[in-house]
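Peer 1: no sequence on hand, only this structure:
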């Protein structure tokens, strides 16, 4: 059962990532682009975790954690820049 579900989930997350790339390129304003980038990070984390479950290795979970950390810091920095015009006070 899990051998059938994981490829389907990976395909759906890959389609979602492609749609996020479209929104990132054609977003009407910068806020939509920031949200698309944040959602793209979440989809890439999901793809990495699913690939790790499929292969059975435990190495890719650390990569997913690093991407999650960098995505969070990047989203906070971009949002702070939009609100205040400066990242570091």
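Peer 2: Received the coordinates, thanks. Computed from a prediction, not measured in an experiment: that's the story for all the values here. Numbers count the residues shown, from 1 in each chain.

Peer 1: can we go C-alpha only for contacts and neighbour counts from here?
Peer 2: Will do.

Peer 1: which other residues reach the strand or helix carrying residue 18?
Peer 2: Per DSSP states H and E: residue 18 is located in helix 2-26. Contacts with helix 2-26, where a contact means Cα atoms under 8 Å, 6 or more residues apart in numbering, come from 32-34, 36-37, 39-40, 43-44, 46-47, 50-51, 54.

Peer 1: most neighbours, which of these?
Peer 2: residue 40 (23 neighbours; other Cα atoms under 10 Å).

Peer 1: which residues touch it?
Peer 2: Counting by Cα under 8 Å, 6+ apart, residue 40 has contacts 17, 20-21.

Peer 1: below is structure B, check it against A:
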């Protein structure tokens, strides 16, 4: 009984994450300042990560979880690099 409920809710959850991805992409393209765009990029990769986890649950495939871990690692490093560039003007000291 519980598995049927989860299978009915997961497509709605995926739709909400797609909407969140679209809104984050809009802020990334439109954002008035560079910190707003960096924050939008950070939100974009977190929403993509969550969408991949939901798709992995929906399709019952572990490949999506591995891709989500890779996106999480690259997104974190990218956010740190962009923030360092914003504060200091260079990435490598």
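Peer 2: On my side now, so go ahead. The model shown is predicted, which means the values in this text are computed figures rather than measured ones.

Peer 1: now what about the TM-score between them?
Peer 2: Superposed pair, TM-score by TM-score structural alignment, normalised by the length of structure 1: 0.97. Supporting alignment: 89 aligned residues with a Cα RMSD of 0.6 Å.

Peer 1: residue 13 of structure 1 maps to what in structure 2?
Peer 2: Aligned by TM-score structural alignment, residue 13 of structure 1 pairs with residue 17 of structure 2.

Peer 1: how much space between its match and residue 32 of structure 2?
Peer 2: 24 Å (Cα to Cα, to the nearest Å).

Peer 1: ditto for residue 50 of structure 2
Peer 2: In terms of Cα to Cα, residue 50 of structure 2 sits 26 Å off from residue 32 of structure 2.

Peer 1: can you check residue 38 of structure 2 too?
Peer 2: Applying Cα to Cα to residue 38 of structure 2 and residue 32 of structure 2 gives a distance of 11 Å.

Peer 1: roughly how far does the counterpart of residue 92 of structure 2 in structure 1 sit from residue 34 of structure 1?
Peer 2: Aligned by TM-score structural alignment, residue 92 of structure 2 pairs with residue 88 of structure 1. According to Cα to Cα, residue 88 of structure 1 and residue 34 of structure 1 sit 19 Å apart.
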